[in-house]
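Visitor: can't give you the sequence, but here's the structure:
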């Protein structure tokens, strides 16, 4: 059973015990205890509907329902929290419905962590129940949210990396004839009207729960105006096609929401022909979900009010509304996710593109070296709960290490290196090289060396001690001296000159650190990983003739 059924059970009990009228507050309290993770707004709606149904029962029917539930037992326990994918009762058993899901991004920016939750959970549910997963680009904004170049390729690449390959791909902008057909049907049924009221005046009437004069149009007149809109005889701003809803609805945004409007000069890079009537997201989204047979919608909490608006449309056409999860916003600690902020930053030159390591795009996380399985583990942990969730970077790193540690070859890395010449270097082996007799050149980190004064002793790790003779900021000289490991002296990572490859490391803050690493790094292919000792995990990005470019993943 779900919230509605359980709420009805308690509403019947409360109504029977209180003269036929159940108290919504008491039933809400029970429902909250049973469904602690349920979004309160959705829960209250279900309870109110259940209470209304119970209060409408005739006395004899109310007693019969009370007796039925009394035999079954009243007390229900809160369901144990499920980890990962919640079970879909409606998709199981002999009367199971098919599970068809969709990921419906606006392609005005790349795939990012903010919409990854909807994408992956939609895919996972479809695959769990042997259903279909649809990728649908909702690109019906004629001027502002224009698709980025190569949007389909970029999204499909990221989805493939996540192993969430869609069964079908659609673009809303290629379905205008379908939308026009449904708009004409609404007009023919008297459920839509063409409004030419000044926007401020119309808004004032709506706030007063009063119909504008256009609402009284006959279907034939509305259809005539609509065809003028389609042919562009009616110009931008002249008419807006509106859906007749409930003018007394407590939420003004629900009252007669707009279906379509004129656009004289649409700016859209995918349209094969110029069209002048552009549907609203609310309308297009509803039509496509119905036409594609979508049975489960997973989308952000900010879209929960869409259900109320879209139900008018579904009821007018006699459609069945899909099941839905409305999830909270997902954020990653210290990472930028806002598409508008990202686009502005790119335009201003603050970001280096959609793959800038400071961003929460899937492409940036992939290029940095995060494993797709780590992202999916995090998503399974937060599930489809309605509350917002902020993922700590440390948690994501812990998940990621689990997958990349074994495949990341350990090697020495020397950041910002300087050349060190050591006299009297001992003959023999060290951890990373066979040392020659006499003077030998090494690469060591310049920063810690710069803190030492001439005469100070430091140690080349796992090799021998050196007494510093001189250091001018670029080159240093010293002499090998006797002595073993001493915690009081500085130990430096080192590489033998000639046994190292130059490296440029793109850091998480987009800065670049230069250094040298063991020469075998130069043989790694782009996409392969390494672990730089005392520095962190890196992913090889590009191999140049004399430089290996890597991206820093995390420590």
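Guide: Here it is on my side, so go on. As the structure is a computational prediction, the values presented were derived from the model and not from experiment.
Visitor: rest of the way, CA atoms for contacts and neighbours
Guide: OK.
Visitor: how close does the closest residue to residue 188 other than its chain neighbours get to residue 184?
Guide: The shortest distance from residue 188 to any non-neighbouring residue, by Cα to Cα, 6 or more residues apart in numbering, is to residue 219 (5.5 Å). Residue 219 is 9 Å from residue 184, where distance means Cα to Cα, to the nearest Å.
Visitor: same question, residue 523
Guide: From residue 523 over to residue 184 the distance is 64 Å, taken as Cα to Cα.
Visitor: higher neighbour count, the two?
Guide: More neighbours surround residue 184 than the other of residue 523 and residue 184, with 18 against 9 (other Cα atoms under 10 Å).
Visitor: surely that one is in contact with residue 224?
Guide: No: using Cα atoms under 8 Å, residue 184 makes no contact with residue 224, being 10.3 Å away.
Visitor: still on that earlier bit, now the residue nearest to residue 188: how far from residue 191?
Guide: 8 Å.
Visitor: and the nearest residue to residue 337 once chain neighbours are set aside, how many neighbours does it have?
Guide: Closest residue to residue 337 apart from its sequence neighbours, by Cα to Cα, 6+ apart: residue 360 at 5.1 Å. Residue 360 has 25 neighbours, counted by other Cα under 10 Å.
Visitor: same thing with residue 304?
Guide: 18.
Visitor: for it, helix, strand, or coil?
Guide: With DSSP: H, G, I helix; E, B strand; the rest coil as the basis, residue 304 sits in helix.
Visitor: quick one: contacts for it?
Guide: Contacts for residue 304 were tallied using Cα atoms under 8 Å, 6 or more residues apart in numbering; they are residue 326.
Visitor: how near is it to residue 178?
Guide: 25 Å.
Visitor: quick one on the thing from earlier: the residue nearest to residue 188 is in contact with residue 187, isn't it?
Guide: Yes: Residue 219 is within contact range of residue 187, at 5.6 Å (criterion: Cα under 8 Å).
Visitor: so which of the two has more stuff around it?
Guide: Per other Cα under 10 Å, whichever of residue 219 and residue 187 has more neighbours is residue 187, with 23 against 20.
Visitor: name the element the more buried one belongs to?
Guide: Assigned by DSSP states H and E, residue 187 falls within helix 176-188.
Visitor: list the buried residues in that helix.
Guide: 176, 179, 180, 182, 183, 184, 185, 186, 187 (16 or more other Cα atoms under 10 Å).
Visitor: repeat for stretch 548-555
Guide: Buried residues in stretch 548-555 (16+ other Cα under 10 Å): 548, 549, 550, 551, 552, 553, 554.
Visitor: make TSV out of those and add secondary structure.
Guide: Below are the buried residues of stretch 548-555 laid out as TSV (three-state DSSP):
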residue	secondary structure
548	strand
549	strand
550	strand
551	strand
552	strand
553	strand
554	strand
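Visitor: okay, pairing it with this:
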């Protein structure tokens, strides 16, 4: 097949648009979709066209970003205008100061010592939303340079990326700090050569005493040449942990003791959990140094961090000044406290899991994304919840009910309804003929009906039984009416199908389950519920359903027993 010159130009403009938008080589799938949308005559020959498009993409990929921009302005200037058209910020998010469309670079920088929690999710969602708003670039940077105190978990790297994708926050670039130690060493050497860093041999107690008294460490005025010798000995492993620390020269008289000659590298001889790194390094950067270097190297334009980390910017400003760099724009936000979880940290949760307090990171009692996903909280609900919280320095105290309300709006129209009876009690019904009940799968949506074969007995909840008395008339939902003839033992008799006079007769409606139903176990933040449910529940694997009079649940596994995770009421 041969492409016309017009076809080639259309392919090129979409390839350039993709390259300019994301700042990297154009992607075939995205370009192909655009081309087929405009060139309808090529759709029938998509398989033949694909390699021809790939050839053009490869040619574009060899060019530089500035060439992409210039050629696109020449070929289709309207695409540049459309790409950078001002967008309304999402509700809750204010415009970024100094942000230019197509030039915003933001990062989310977790320590992978566990999976994302609702606390860290705010950073993932808000950074990704700003990047979408400004057609920018999102970087996930794993700050994993503490192999001892906040030791990384190997599984957590993939957990973070998987959860980011699930949240609609696919990163444009992934950086792992432990892969880039030589980069930090290079900048450390440069700062030592400038005379702006020195190797300190004080004990932590000795240095604290001097620092608190605004007095310099005795090693502060050591020459750069001598410090380089000590630095090389640190790198070679000639010192033990805590024997030596590389410190940045700041203001030893600064009013805040935390700002005075703070450490930027320390010795840690515990191997890193990543096999690629293992015991390759014994000198590790502290977070303020590593983060400062990376934010510059990666071209970060805007940083959002907790207001409790304001001092990080002040400390990092010294590094930027010494290296002649301009610091990114910074926003701060207050802490978020979830009423149901209180104060939590990944390290605390990890210890509790290791001690057997929780079944794992997806235990329904935990505030992790893995738990939220397993319970059936939708990513769209979480995004909306986090975005509407906004970015402000005021501490936020909020209930999970707010998130549940967002999720309920989304799952209520799609969740099929089923009967689940917890703490089941058998109810024999005299005079009841076997029949097949046909309750609707949804009370308002046209989803059809489910089929439940019923004999002359059903299961009802123990909670309902405790409120019954002989002579009570009750309606078994979507089945028929019965009169309770005895409560000990529990017995009833069939009294008809009609539903017209329920209010007049003050007849209570309760749900039920067939005696040949399927065992169901529900795991929830409030504990475990066991009972009997309809057999058709087994067709809803990995879907969210509503157990009537109980709540929404996600069906986690199907077998001889149904395992469900409670979502919310």
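Guide: Here it is on my side, so go on. This structure is a prediction, so every number in the text was calculated from the model and none was measured.
Visitor: quick check: longest helix of the second structure.
Guide: Ordering each helix of the second structure by length in residues (DSSP state H) puts helix 5-22 first.
Visitor: excluding its backbone neighbours, what's nearest residue 169 of the first structure?
Guide: According to Cα to Cα, 6+ apart, the nearest residue to residue 169 of the first structure is residue 135 (4.8 Å).
Visitor: residue contacts, that neighbour?
Guide: 102, 103, 104, 166, 167, 168, 169, 170.
Visitor: so which of those residues comes closest to residue 516 of the first structure?
Guide: residue 166 (42.5 Å; Cα to Cα).
Visitor: was I right about the closest one contacting residue 134?
Guide: Yes: the pair residue 166 of the first structure / residue 134 is scored as a contact, 5.4 Å apart, by Cα under 8 Å.
Visitor: name the residue in these two with the higher neighbour count.
Guide: residue 134 (22 against 19).
Visitor: quick check: the aligned residue in the second structure for the more buried one vs residue 297 of the second structure, distance?
Guide: In the second structure, the residue matched to residue 134 of the first structure (TM-score structural alignment) is residue 139. Using Cα to Cα, one gets 12 Å for the distance from residue 139 of the second structure to residue 297 of the second structure.
Visitor: do residue 462 of the second structure as well
Guide: 64 Å.
Visitor: and these two? which has more neighbours close in?
Guide: Counted by other Cα under 10 Å, residue 462 of the second structure and residue 297 do not tie: residue 462 has more neighbours, with 14 against 10.
Visitor: trace that one over to the first structure, please.
Guide: Checking TM-score structural alignment: residue 462 of the second structure goes with residue 446.
Visitor: hang on, isn't its match packed against residue 420?
Guide: No: in this structure, residue 446 of the first structure is not within contact of residue 420 by Cα under 8 Å, at 9.4 Å.
Visitor: hang on, the earlier thing: nearest to residue 4 of the first structure among the contacts of residue 135 of the first structure?
Guide: Using Cα to Cα, the contacts of residue 135 of the first structure come closest to residue 4 of the first structure at residue 102, 25.2 Å.
Visitor: mind telling me what the closest one corresponds to in the second structure?
Guide: Aligned by TM-score structural alignment, residue 102 of the first structure pairs with residue 107 of the second structure.
Visitor: map residue 404 of the second structure onto the first structure.
Guide: That one, residue 404 of the second structure, aligns with residue 397 by TM-score structural alignment.
Visitor: distance of its match from residue 368 of the first structure?
Guide: 12 Å.
Visitor: those two: which is more packed in?
Guide: Higher neighbour count among residue 397 of the first structure and residue 368: residue 368, with 27 against 17, using other Cα under 10 Å.
Visitor: which ones are touching the aligned residue in the second structure for residue 388 of the first structure?
Guide: The alignment partner of residue 388 of the first structure in the second structure, by TM-score structural alignment, is residue 395. By Cα under 8 Å, 6+ apart, residue 395 of the second structure lies in contact with 333, 334, 335, 336, 337.
Visitor: now, of these, which are buried?
Guide: 333, 335, 336, 337.
Visitor: the closest residue to the first one other than its chain neighbours and residue 205 of the second structure, how far apart?
Guide: With sequence-adjacent residues excluded and distances taken as Cα to Cα, 6+ apart, residue 333 of the second structure is closest to residue 393, at 4.2 Å. Here residue 393 of the second structure is placed at a distance of 34 Å from residue 205 of the second structure (Cα to Cα).
Visitor: now swap in residue 261 of the second structure and tell me
Guide: For residue 261 of the second structure, the distance to residue 205 of the second structure - Cα to Cα - is 15 Å.
Visitor: more neighbours, the two?
Guide: Taking other Cα under 10 Å, residue 261 of the second structure and residue 205 do not tie; residue 261 has more neighbours (26 against 9).
Visitor: so the aligned partner of that one in the first structure versus residue 431 of the first structure, what's the distance?
Guide: Superposed on the first structure with TM-score structural alignment, residue 261 of the second structure falls opposite residue 256. From residue 256 of the first structure across to residue 431 of the first structure, the span is 76 Å (Cα to Cα).
Visitor: what do you get for residue 12 of the first structure?
Guide: 78 Å.
Visitor: quick one: which of those two has more around it?
Guide: residue 12 (28 against 8).
Visitor: ok, now which ones touch residue 355 of the first structure?
Guide: 361, 363, 364, 365, 367.
Visitor: what segments of the stretch 1-150 of the second structure are strands?
Guide: 105-108, 137-142 (DSSP state E, counting those that start in this stretch).
Visitor: what's the mean deviation for the first one versus the first structure?
Guide: To tie it back to what came earlier, the one meant is strand 105-108 of the second structure. Following the fit onto the first structure, the mean deviation recorded for strand 105-108 of the second structure is 0.7 Å by mean Cα distance after the TM-score superposition for the first structure.
Visitor: would you say residue 399 of the first structure is within a strand?
Guide: No: according to three-state DSSP, residue 399 of the first structure belongs to no strand; its state is helix.
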